[in-house]
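**Student:** Below are the sequence and a predicted model; questions follow.
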Amino acid sequence: MEEDVKDIVEAVTPEELAQDAQEIALSLWQKGELLLQDMARTWNLYQLLIFAVILVTAHVLSRVLGPRLHDWMRAREGWPKWRMRFLVLLHRRLRLLLVVLITWPVIWIMREVTFSHRTAILEVAGKLALSWLVIAILTRLISNSFLRGTVRYVGWTWATLMILELTGQARQLLDSAALSFGDTRLSLWMVFQGLMIIGLLIVVARFISRTTSERIRQNEDISPSMQVLALKVMQITLYGAAFFIGLKAVGVDLTGLAVLSGAIGVGLGFGLQKVVSNLVSGVIILLDKSIKPGDVISLGETFGWINSLGARYVSVVTRDGREYLIPNEDLITGQVVNWSHSNDYVRLDIYFGTAYHDDPHAVRRIAIEAAKSVDRVLDWKPAVCHIVGFGDSSVDYILRFWISDPTGGLTNIRGNVYLALWDAFQEHGISIPFPQREVKLLNEQIAVAHEARHTADPAD
């Protein structure tokens, strides 16, 4: 252990790093002096003046053409989204685009009328503007804003160094700051390379994932559960391959990750039991197809349809617009009512009562006809009505009917059937009784009894 620490300390000392930085800074200073001397020449001053005119011209044209381009874009309603997004990107970078479009024709014209070395500064400016524009366009493929900004600014910086021929000094400075772990040497240059390669591979993996996922979702031969499972496996494979390929490309020894993965596995077993349980439960749900997106389920007091299946939870949307995130483990271990597991047909029951003087045969017939008159009730499925008891004030019935769209709600269809029963009973003169009670006041009974006793015995 002490030898490893000694290797790390001896890998790079502050004195060596400072000396390397001083050498690089001195080299850059010498290049800067040469550049200033070159700029002092007449043609170089002319190039700077020409480029300043180009910048002013591009700024003025962007002010004039920007609103007109914006209005023209708003009129293109039928265009594809990718084309409109590309136009929006060009509109936002209109000034830089105009600089590129003006600079390079000026360079070509000057090459024809004068010596080629008299356009050196303009060529540098044109290459910088073109590289910045290309990087700005390509980084729009990255959806994550933080990653997109990081890649963009790093790309601009590295492109500038390449055009100014300073990449050798930058690489030397980044490579001089390094740490050694046994036979492995880790420098800032290696970290930079790794981040760039991994970032690029992740962008490619994301693009492939999106393109393939659209085709999988459009394939009707694959069930929704298997679609979700295939997408998850594909994403894990692509992103995992991008990460490990990126590490291998920069020379990282992957054999050391075996010990790290074992330690992570032990940590998962003890500290992340719930997380792992939810992940495994999610895979089981996808494999056994017990629930799938679009199913209507009931779990406790939660009733709604499944919006999406995640790696850790299931998203359930209720009729009131609330979205519940239910852990996968609860769906495996708890009792779940899937209203549309094998089919979408659902039978509903409602209870009501009528007075004793109403004909029960007529009540049953009228109740069935009233239920079938409601729009969402299936008329080709049998609706039945049975007597379930003789209550204190009414004859009690149960009415059963079928629907095929539980996602449309259950309470509302019950309410519509109750309303149809009310209208039908009013039309046929069938009454819905309510409990009636007789109340006798105890004080009046005592007074009546006392008066009767006084009449029977005048002596009292």
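**Tutor:** Sure, I can see it.

**Student:** Every contact and neighbour count from this point should use C-alpha atoms.
**Tutor:** Will do.

**Student:** so which helix or strand takes in residue 308?
**Tutor:** Using DSSP states H and E, residue 308 maps to strand 302-309.

**Student:** how about that strand: buried residues?
**Tutor:** For strand 302-309, burial by neighbour count (16 or more other CA atoms under 10 Å) applies to 303-307, 309.

**Student:** Below is structure B, check it against A:
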Amino acid sequence: MDETPEIVTKVTGWLADAGEVAMGWLASPAAWSQFALLAAAFIVARIVTLRVNPVLSRLIAPPEGRTGPIATARSFVLRFLPLLLPLFAYGLTAVGEEVTRSLFGSGEVIAFGKRVFLFLAVRAFVRDILTDPFLRLLGRYVLIPVAALYTLGLLDDITTRLEETVIALGNIRFSVMALIRGVIAGSLLFWLGSWSNRQSADYIKKQAELRPATRELAVKATEVLIFGAAFLLLMSIMGIDLTAVAVLGGALGVGIGLGLQQIAANFVSGIILLVEGQTTVGDYVELDGGEKGTIVKMTARSCILETFDGKWIVVPNEHFITSRVVNYSDQGSANRYEAAFSVSYDTDINRVPGIIEAAVAALPFVLKKPDGPDVELRGFGESGIDFAVEYWVNGIDDGKNKYGSQVLFAIWNALKAEGIEIPYPHRVVELRDGSTPVKARVKKAGA
């Protein structure tokens, strides 16, 4: 016949003990007096809570429409009012326990009731106060079960059993309780690290006096510090010797030397980019490999470029250090462009600069500083006299900013308004009928 599993025997023993304790309480007059004290403590706590809750709500609640740190803190404290009833009942029960033990020498019933009120406080805390989905999940499946075991008096036995169960992985040995403690502590620490990282990142990014590159570097440094401290604290909580971390660091160094050098190079290159600040978020850049776009994000490994047609290009940070990079928009600086055009040889070319410069300067996006529009004579072509107008604008002539097209329209309209002809190619054709050549001059558009 198969033996009964140990866990079944253990649970059966716990149930039998609980039954004996319950029967003893039901048969004891002292237990009934403690039940009466518990009921009285709950009724008094209920009456006091009903009277105090409205008063505290009016005192703590911030004025309507008020914002700021103080108003946020008052709203946060207001969320804890549901704990008032179970905690007040717990306090009254604790006083009753001391009185009962001093008079009758026993107080198991009222001590159990005190633990019940504490369980109710934990349940209210998880149900009414925790709003973060992860914390509420952790409270529902970890905090409430632990409080229930404590209420039933089983927590110490289960904890001892888990401490005695040891898991061995090579030379590393740890108990099941240490593993559970590590999982719970790790979840809390890394949630807290993520929350702290978000708060610190938001605060740093609001510091307008810092350069964007400096802000990004501060955000990355803060992130490394927060999660590094969380990892070391977790190792300490789990009871793992930090010398094992040193061994892990040595192995990681060997791995970097053998196969992760590109990742390490990109990480170091990212730090150099953030420190130097020559390229930062918002700059329009072009690399030797042909990649070009606006930097929308800088990570520890790469920069993300967004092209004008909406595509994202992930460029490793190392490329910004080892190759030539053209930065067209260093923090919003002006850029110079030019538009070429020609006029016929019949034109008085001394009039052209004034006409075109005035027409281009009238465009709203053309800057007067560092220099206004400037028309230059570039040469004498086959079909006409070649000019070019140079102008300065803020931004890049692509995507949503089509500066070149508008400038060419302005040139065309200005020349037409002044009656100046824009030439097209001319060709001379010779027709031979045997002995006498016949020359004909043909105008042909489009070469």
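**Tutor:** Cool, the structure landed. Quick caveat, the model's predicted, so the values are computed rather than measured.

**Student:** Nearest to residue 232 of the first structure among the buried residues of strand 302-309 of the first structure?
**Tutor:** Closest approach between the buried residues of strand 302-309 of the first structure and residue 232 of the first structure, by CA to CA: residue 309, at 10.2 Å.

**Student:** Trace that closest one over to the second structure, please.
**Tutor:** Aligned by TM-score structural alignment, residue 309 of the first structure pairs with residue 298 of the second structure.

**Student:** Quick one: neighbours of the closest residue to its match other than its chain neighbours, just the number.
**Tutor:** In this structure, residue 298 of the second structure finds its nearest non-sequential neighbour in residue 304, 6.4 Å apart by CA to CA, 6 or more residues apart in numbering. Neighbours of residue 304 of the second structure under the rule other CA atoms under 10 Å: 19.

**Student:** Check residue 437 of the second structure too.
**Tutor:** Using other CA under 10 Å, residue 437 of the second structure is surrounded by 10 other residues.

**Student:** same thing with the one 3 residues further on?
**Tutor:** When neighbours are counted by other CA under 10 Å, residue 440 of the second structure registers 11.

**Student:** so what's the residue nearest to residue 298 of the second structure up against?
**Tutor:** For residue 304 of the second structure, the contact set (CA atoms under 8 Å, 6 or more residues apart in numbering) comprises 295-298, 312-315.

**Student:** For it, give its distance to residue 226 of the second structure.
**Tutor:** The gap separating residue 304 of the second structure from residue 226 of the second structure is 25 Å, by CA to CA, to the nearest Å.

**Student:** Which parts of the stretch 201-350 of the second structure are strands?
**Tutor:** 284-287, 292-298, 302-306, 312-316, 325-327, 334-343 (DSSP state E, counting those that start in this stretch).

**Student:** got a list of what residue 291 of the first structure touches?
**Tutor:** Counting by CA under 8 Å, 6+ apart, residue 291 of the first structure makes contact with 225, 285, 338, 341.

**Student:** Out of those residues, which end up buried?
**Tutor:** Buried subset of the contacts of residue 291 of the first structure (neighbour count, 16+ other CA under 10 Å): 225, 285, 338.

**Student:** which among the residues you listed gets closest to residue 169 of the first structure?
**Tutor:** Set against residue 169 of the first structure, the nearest of these by CA to CA is residue 225 (54.2 Å).

**Student:** how about the closest one, what's its match in the second structure?
**Tutor:** Under the alignment (TM-score structural alignment), residue 225 of the first structure pairs with residue 213 in the second structure.

**Student:** residues touching residue 270 of the second structure, list them.
**Tutor:** Counting by CA under 8 Å, 6+ apart, residue 270 of the second structure makes contact with 298-302, 317-318.

**Student:** quick one: which of the residues you listed is most hemmed in?
**Tutor:** residue 317 (25 neighbours).

**Student:** list the contacts for that one?
**Tutor:** Residues near residue 317 of the second structure by CA under 8 Å, 6+ apart: 266-267, 269-270, 273, 301-303.

**Student:** Identify the spatial nearest neighbour of residue 185 of the second structure, chain neighbours not counted.
**Tutor:** residue 234 (6.8 Å).

**Student:** how about that neighbour, what's its partner in the first structure?
**Tutor:** Taking TM-score structural alignment for the superposition, residue 234 of the second structure sits opposite residue 246 in the first structure.

**Student:** if I look at the counterpart of residue 10 of the second structure in the first structure, how far off is residue 44 of the first structure?
**Tutor:** In the first structure, residue 10 of the second structure lines up with residue 24, judged by TM-score structural alignment. Between residue 24 of the first structure and residue 44 of the first structure the computed distance is 26 Å (CA to CA).

**Student:** Comparing the two, which residue is more hemmed in?
**Tutor:** Neighbour count, other CA under 10 Å: between residue 24 of the first structure and residue 44, residue 44 has more, with 21 against 18.

**Student:** hang on, isn't that one packed against residue 121?
**Tutor:** Yes: here residue 44 of the first structure reaches residue 121: they are 7.0 Å apart, a contact under CA atoms under 8 Å.
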